[in-house]
Each structure stands twice: as structure tokens, then as C-alpha cells.
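Enquirer: quick one: sequence and predicted model below, then my questions.
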Amino acid sequence: MITVCLHGAESTGKSVLAARLGLPWVPEYGRTYCEERGTDLTMADLLAIAEGQADENRKAMAAAPPVLLFDTDQLMTAAWAAMLFCEVPDVLMGYPKADHYLLFSPDVPWRDDGTRFFGTDEARARFAALAEEMLVRAGVRFTRIGGTWEEREAQVRAAIAGLIGGGSV
């Protein structure tokens, strides 16, 4: 089984593409958490989100599909912690890592969906930089994804095809 995590700032197409690819995927637990509890987050909320995502990821991994997409993981929660509270608890960096990460650039229009925070160009750039910093800190492999919505989808499909040794996704 190969695990691939979609990573990056808000409103960059991660969830839309995860749903569109036709592969097994684990939705973003933090979105559900915020829809149910609101977006006035504390560090305790971020830690609960991280654990909830870990539980969902573990459940999906038990089925052992050939390829499993994570809409997010704890490295993205670490970026949220850095963005919101200027600190990253060690526990967030200690969770298991995906086999490969796809880092989405904030080069498409931001859309407010009621759970998003960082819509200005400056905030998006800072959040994107923190997201990349977490990947670098963790020492994981990643591929950059950017461009139009169509280009993003083609890049994601090509990256996953490369990871599984060819074929089409």
C-alpha cells in the first residue's frame, strides 16, 4: 500500500481533487470538527483534530488498498499550529508519515466556505510557507502541485502514477 497525503494552504483544491480521483481517500477530519464545533480554535482543538485524523487514517489503512489518499495529516495540523499560535507541539511531528506528499501552491483563487481563515495574499503565502516548512522539518518526500485546476489534476494523477509504477490514475 502506498499512502499519499495532499498538503498545503486552504482553498488550493486538495479536497476537490481527492474526491475526483476515484481512489480510496480519507477526508479532512478538521473540516467536520470545525463545522460541528466552530472555528474559534485552541491548541487543544488542534491536538484533538490531529488525533481524530489519525484515527480516520488508521481505519482506512486497515483495508490496505493499493493506494490511499489522505486529504491531510498531522503535518498540516502542525502548520495550523504554527500559523495560529506560533508554536508546533512535538506530538504533531511524531505521528506516522505518508509515503509521499503533494504540496499544493496557493496560486488559485481563495474561496470562503465558512471554515477557512486565511484569504489574503499575504496570509496565504505565509500559510503555504509554513506548510512547506513542516514537510522539510519532517524530512518527507514531496512533489509540488500548482497551476490551473486542470493542471493540478493532471500533475496529481501523474505523480500518483509515478509512485505506483506507471499506468493511469
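Expert: Nice, I can see it.
Enquirer: every contact and neighbour count from this point should use C-alpha atoms.
Expert: OK.
Enquirer: just give me how far stretch 96-108 sits from the chain centre.
Expert: 6 Å (C-alpha atoms, centre = their mean, to the nearest Å).
Enquirer: now do the same end-to-end measure for that stretch.
Expert: 30 Å (C-alpha to C-alpha, to the nearest Å).
Enquirer: again with stretch 36-48
Expert: End-to-end distance (C-alpha to C-alpha), stretch 36-48: 13 Å.
Enquirer: what's the strand ranked longest in the chain in contact with?
Expert: Counting by DSSP state E, the longest strand found in the chain is strand 2-8. Here strand 2-8 makes contact (C-alpha atoms under 8 Å, 6 or more residues apart in numbering) with 14, 18, 66-73, 76, 98-106, 127-128, 131-132, 160, 163-164.
Enquirer: try this one next to it:
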Amino acid sequence: MTRTICLHGPESTGKSTLAPRLARHLSGAVVDEYGRTFAEAHGVDFTMADLVTIAQTHDRLTRAMNGIDLLILDTDPLMTAVWADMLFGYRDPWFDAWTGTADLYLLFDIDLPWIEDGTRMFGSVAERQRFFDLSRAELERRGVRWALVRGEGEERFASALAAIEAAGLV
């Protein structure tokens, strides 16, 4: 059975940087963030239909890797649901019906500086805090197992590894 660890949280918190490093360290595979791929191809003027497409595609990519022992997910549909909340104040019913949650969610703190990269939107302190609060609330609402990841550089990597080990997933 595939063990899944999802990196969850606001933009510019190190998820995409840490995902491949965790996968290498734990001899797993990565499912890259499809939202970034979509944004780079189509721009960031998202519609709700775009967000559903992003979530469904990410879910399909994850399911296609079924059978691999350990998957590191660089976000999943729960994070895309939070994006819908941030952008529109509501979400498509598809998000709440989705049931493919990970074995562990690592919630990335907003303790790193925000870096503009052309696809990011919520850089103010207030926006980042709201994004973080909604991200945490989604995990709590769903009742999934999660842990907070903090720190810079090696400390952040160690925080993620400690959470994975504490969850018994390695």
C-alpha cells in the first residue's frame, strides 16, 4: 500500500523545494504541484473551473503512481480548495466530496520570506496569515493527521523528517 505525505500550506513556504529532497532522502517519489504547471502555461487569472481542473489533474497524477511505496505530494486538492477560498470566498462542491486524503499532511509555516516568482499572489503579511489560517482550518475540518513544519534550511528539513518519523511513516 502506498504511503502518502502531502506538503500543505501557503505560497513561498518551501514546499516545492523540500518535496524532492524528502523523496530522495526517504527513497520515495514526488507528485509535483500541478497548479504551478497550470499557472505557468495559462497564467494566474484562475476561474473556479480552472481550480477544479487543477485538483482533478493532481489527483489523477497521484493515483497513477499507486503502488509506489512512498509518495511525497507537493500539495493536493485540499490545498486547491484553500486557493478557492482565498480567491473566491467559496469552493466548488467537488472539493468537499473529494476523499483521497494523504496519510500525513505537513503544514508549512509562513516563517520564510515571501518571494515573488510570477505565479504567486498573496504576499502581504495579512494575506499570508489568512492563507495559513485557512490552510490549517482545512486540515482540522477534515480531521486528517498533520504536523507543523518550521525553520529555515536544514532546520525545516529536520522538522519535516521528525514529523514523518513521529507519524510512523518511515
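Expert: Structure received. Fair warning: this is a prediction, and the values are worked out from it, not measured in the lab.
Enquirer: so how much does the longest strand of structure 1 differ from structure 2 once superposed?
Expert: Mean deviation of strand 2-8 of structure 1 relative to structure 2 after superposition (mean C-alpha distance after the TM-score superposition for structure 1): 0.5 Å.
Enquirer: state the span of structure 2 onto which that strand is aligned.
Expert: Aligned using TM-score structural alignment, strand 2-8 of structure 1 spans residues 3-9 in structure 2.
Enquirer: distance between the matching stretch and the chain's centre?
Expert: 6 Å.
Enquirer: in it, what counts as buried?
Expert: Within stretch 3-9 of structure 2, the residues that qualify as buried are 3-9, counting by 16 or more other C-alpha atoms under 10 Å.
Enquirer: from Gln129 of structure 2, how far out is Thr13 of structure 2?
Expert: Taking C-alpha to C-alpha, one finds Thr13 of structure 2 at 12 Å from Gln129 of structure 2.
Enquirer: cool, Pro20 of structure 2 as well?
Expert: From Pro20 of structure 2 to Gln129 of structure 2 the distance is 26 Å (C-alpha to C-alpha).
Enquirer: where do the helices sit along structure 1?
Expert: 14-20, 29-37, 43-62, 74-85, 90-93, 121-138, 149-163 (DSSP state H).
Enquirer: just those: most buried one?
Expert: With neighbours taken as mean count of other C-alpha atoms under 10 Å, the helices of structure 1 reach their highest mean count in helix 74-85, at a mean of 22.
Enquirer: against structure 2, where does it fall?
Expert: Using TM-score structural alignment, helix 74-85 of structure 1 pairs with 77-88 in structure 2.
Enquirer: how big's the offset between that stretch and structure 1?
Expert: With mean C-alpha distance after the TM-score superposition for structure 1, stretch 77-88 of structure 2 averages 0.4 Å from its match.
Enquirer: ditto for stretch 49-62 of structure 2
Expert: Overall, stretch 49-62 of structure 2 averages 0.7 Å from its counterpart (mean C-alpha distance after the TM-score superposition for structure 1).
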